[in-house]
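Visitor: Got a predicted structure plus its sequence, pasted below:
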Amino acid sequence: MSKNIYNEFQIKELEKNPNILSASDRSISYKPEFKIQAVSEYKNGKAPSQIFIEHGFDLELIGKKQPKRCLQRWRETFERFGEEGFLTERRGKGSAGRPTSKQLSIEEKLRKAEAKIKFLEAENGLLKKAGRTRKAGVEEETILNAAEKFSLIEKTIRTHQLKNSVSYLCELAGVSRSGYYDWLKAAPLRVKRDEQDELDIVLIKEIFNNNRGKVGALQIKLFMENDYSSVMNHKKIRRLMVKYNLVTKIRRANPYRKMAKATKEHRTCPNLLNREFNQREPGKVLLTDITYLYYGKGQKAYLSCIKDGATKEIVAYHLSTSLEMDIVYKTLKKLKLAVGNQFHPEAILHSDQGFHYTYPLFQSKVKKLGLRQSMSRKGNCWDNAPMESFFGTFKDLAEYKSFDNLRDVTKEVDRVIYEYNHNRYQWGLNKMTPEEFRGHLIAV
């Protein structure tokens, strides 16, 4: 048995050599006449590699060590059994030879039936591994595509030497005979594509691993274009991720999450935005909210953020172990420092109707900063969707759950928000980072 593993195109190339009976992905069967002649030439002093080259073999394909291994085995068989050992044996073990189809028509039929069983067994094994299903909520149905069926047919024919059973197996698999031959002819193209895929996946894996498996096809495309000056279609990236089993870590919806409820109706503010979050002016629309961060052994922290609706940049944030009003007051203070107290003349601070934002003192501080206050409708998270979206992305990227103290959690929050603002390219920002897009809008 060869130590090489041959693809379907290489197998076809091997079988073109008149000295080969058959070839599979791991083995080559040579004709007895060639073995006898090779042993004779070997005894007369020819090198094994020279013998194989003169008989039309490509050593790069079969392996440079293969001729020597074969000649040593064949010479042992010749010394034990003579020429008869090659004419009536398989692989030098003196076993009975393979009768012709005319001699064993019944046996051939049995072999054909066995091939059918092997084909169906192989098909069933592949079906179990396949992950294709119909729409959710419908009874699961797994199917093979045409290429997989063609591959099964080719492997069955090659393994059981049923070259005259193409039509039978195609009918059994429910594919066309012409389609099968077209698939065989396209083998060199598939090999070439596989070789190119091996080259392309290297950079995709590097970006995927550098981001801890938390980036999808679109994000990888943006990293390739901006950091590696490489262009690749996002559909190809997605195909390669599926092919090489790169599964993006995604957040799961929390079915127990409760929508924020408004308190003190008389202190709520009207919805000035009406979901017009991006008004193409940095600093004009500021969105704010608070999220929970669970870390260590049941410990809880709270992250308050303010996000620019136009640039998607996190302008200010504060992490606290308490939900008291101080968390939003400090966030406002950091916002003032971040903008140098130079707010947009029509700036709006938009939030939900949580008790922090309906509290009179908070509203007073917002007014002193020269900001107009806006609120989502009661119990409607879509009115502050960009903020919710950021928190989802943040929890995908941040690795805070395993930390045991607030100091380490704070460092992780600082790291992720810095990466988000400065290094995370976004499709909706003309493939720029939030910081780059802010500079772009200002320049325009």
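Guide: Nice, thanks for sending it over.

Visitor: Only C-alpha atoms from now on, for both contacts and neighbour counts.
Guide: Will do.

Visitor: sec struct for the residue nearest to Gly392 when sequence neighbours are not counted, please.
Guide: Excluding the flanking residues, the one nearest Gly392 by Cα to Cα, 6 or more residues apart in numbering is Arg251, at 7.1 Å. Under DSSP: H, G, I helix; E, B strand; the rest coil, the three-state class of Arg251 is coil.

Visitor: What count of nearby residues applies to Arg251?
Guide: 12 (other Cα atoms under 10 Å).

Visitor: Hmm, Asp396 and it touching each other?
Guide: Yes - in this structure, Arg251 sits in contact with Asp396. The criterion is Cα atoms under 8 Å, and the distance is 6.1 Å.

Visitor: and here's the other structure:
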Amino acid sequence: MLINHKTVQRLMQELGLTSLVRIKKYQSYKGTTGEMAPNVLQRQFDADQPNQKWVTDVTEFKIKNSQKLYLSTIMDLSNREIVAWQMTQRPVLPLVTDMLEKALARLKPSEKPILHSDQGWHYQHARYRKMLEEQGIVQSMSRKGNCLDNAAMESFFGILKSEFFHLNRFDNIEQLEAGIEEYIHYYNHKRIKLKLNGLSPVQYRTQVLAA
């Protein structure tokens, strides 16, 4: 049974339920633009159609015994869908290039999105930049040390960690990796957003393309 988001909000208020709130832990300062690529995106985190503007970043997860897992993602700003992701236990170059290869496979020949990132070494690497150049993808980079220049991607990582990672315990990396895969599927296909008219990212994309 489908329920309007306003009904959910009213019921939560009547039952005294509240959603988890993510605490913003970062502060921003202006910083400088990198030499590799200008900040083409300029915090314009909206797009009219899919595959116009993408953002990307890497985040780290730590579990017991100091085990680490790194997640690299690309988000489409038209509907906040995670269009490609890759996980590795070390922050190696394939973490980003393998993910990019998956994302590029989704594009039609006429689609040339902006791809925005921070100034991490992965995004400055010659192989990564060559992959973008060969596909005609416009590279955009945040100013140095400025998290807000990539706030949309930072927001997703905050949601993932508050709704999934911090609410569970993991015995090993394989368990964590499987859980992240499951959460991303849920986020893309089932988690509704008010900004998307109460639809999930995939539902919204399907509606836009059918219009």
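Guide: Great, that's in hand. Computed from a predicted structure; not experimentally measured.

Visitor: roughly how far apart are the residue nearest to Gly392 of the first structure and Phe34 of the first structure?
Guide: 62 Å (Cα to Cα, to the nearest Å).

Visitor: again with Gly296 of the first structure
Guide: Computed as Cα to Cα, the Gly296 of the first structure to Phe34 of the first structure distance reads 71 Å.

Visitor: Likewise for His350 of the first structure?
Guide: Computed with Cα to Cα, the distance linking His350 of the first structure and Phe34 of the first structure is 84 Å.

Visitor: Please say which of those two ends up with more neighbours.
Guide: His350 (30 against 16).

Visitor: Just tell me what Glu281 of the first structure corresponds to in the second structure.
Guide: In the second structure, the residue paired with Glu281 of the first structure is Gln49, using TM-score structural alignment.

Visitor: ok, its match - contacts?
Guide: With contact taken as Cα atoms under 8 Å, 6 or more residues apart in numbering, Gln49 of the second structure is in contact with Ser78, Val208.

Visitor: cool, and Ile53 of the first structure?
Guide: Contact partners of Ile53 of the first structure, counting by Cα under 8 Å, 6+ apart, are Leu59.

Visitor: Quickly find the element holding it.
Guide: Ile53 of the first structure belongs to helix 48-54 when assigned by DSSP states H and E.

Visitor: Then Leu95 of the second structure?
Guide: Secondary structure from DSSP H and E places Leu95 of the second structure in helix 94-104.

Visitor: okay, and whatever helix or strand comes next after that helix goes to which residues in the first structure?
Guide: Beyond helix 94-104 of the second structure in the direction of the C-terminus, DSSP H and E gives the next helix or strand as strand 114-117. Alignment note (TM-score structural alignment): strand 114-117 of the second structure is matched to residues 348-351 of the first structure.

Visitor: Tell me how many other residues surround Glu419 of the first structure.
Guide: Using other Cα under 10 Å, the number of residues around Glu419 of the first structure comes to 14.

Visitor: my read: Glu154 of the second structure touches Asn146, true?
Guide: No - proximity of Glu154 of the second structure to Asn146 does not meet the contact threshold set by Cα under 8 Å, at 11.2 Å.

Visitor: so what corresponds to Ala301 of the first structure in the second structure?
Guide: The equivalent of Ala301 of the first structure in the second structure is Leu69 (alignment by TM-score structural alignment).

Visitor: and what of Thr248 of the first structure?
Guide: When the two structures are superposed using TM-score structural alignment, Thr248 of the first structure falls opposite Ser19 in the second structure.

Visitor: about what we covered before: average distance between the match of strand 114-117 of the second structure and the second structure?
Guide: If you overlay the two and look at stretch 348-351 of the first structure, the average distance to its match in the second structure is 0.8 Å (mean Cα distance after the TM-score superposition for the first structure).

Visitor: and the aligned partner of Phe394 of the first structure in the second structure, what does it touch?
Guide: Phe394 of the first structure maps onto Leu160 in the second structure, with residues paired by TM-score structural alignment. Applying Cα under 8 Å, 6+ apart, one finds that Leu160 of the second structure lies in contact with Tyr183.

Visitor: Give me the distance between Leu160 of the second structure and His5 of the second structure.
Guide: Counting by Cα to Cα, the gap from Leu160 of the second structure to His5 of the second structure is 21 Å.

Visitor: now do Lys53 of the second structure
Guide: Between Lys53 of the second structure and His5 of the second structure the distance is 28 Å, computed by Cα to Cα.

Visitor: State the distance from Asp200 of the first structure to Lys128 of the first structure.
Guide: As judged by Cα to Cα, Asp200 of the first structure and Lys128 of the first structure stand 29 Å apart.

Visitor: With neighbour numbers in mind, choose between those two.
Guide: Each of Asp200 of the first structure and Lys128 had its neighbours counted (other Cα under 10 Å), and the higher figure belongs to Asp200 (15 against 10).

Visitor: name the element that one belongs to?
Guide: With DSSP H and E as criterion, Asp200 of the first structure is part of helix 187-210.

Visitor: Which neighbouring elements make contact with that helix?
Guide: In this structure, helix 187-210 of the first structure packs against helix 8-15, helix 217-227, helix 234-243, with contacts taken as 3 or more Cα pairs under 8 Å, 6 or more residues apart in numbering; DSSP states H and E.

Visitor: Nearest to Leu371 of the first structure, out of those helices?
Guide: The minimum distance between Leu371 of the first structure and those falls on helix 217-227, with 34.2 Å, by Cα to Cα.

Visitor: now Gly31 of the second structure, nearest residue through space, not along the chain?
Guide: The spatially closest residue to Gly31 of the second structure, leaving aside those adjacent along the chain, is Lys144, at 4.9 Å (Cα to Cα, 6+ apart).
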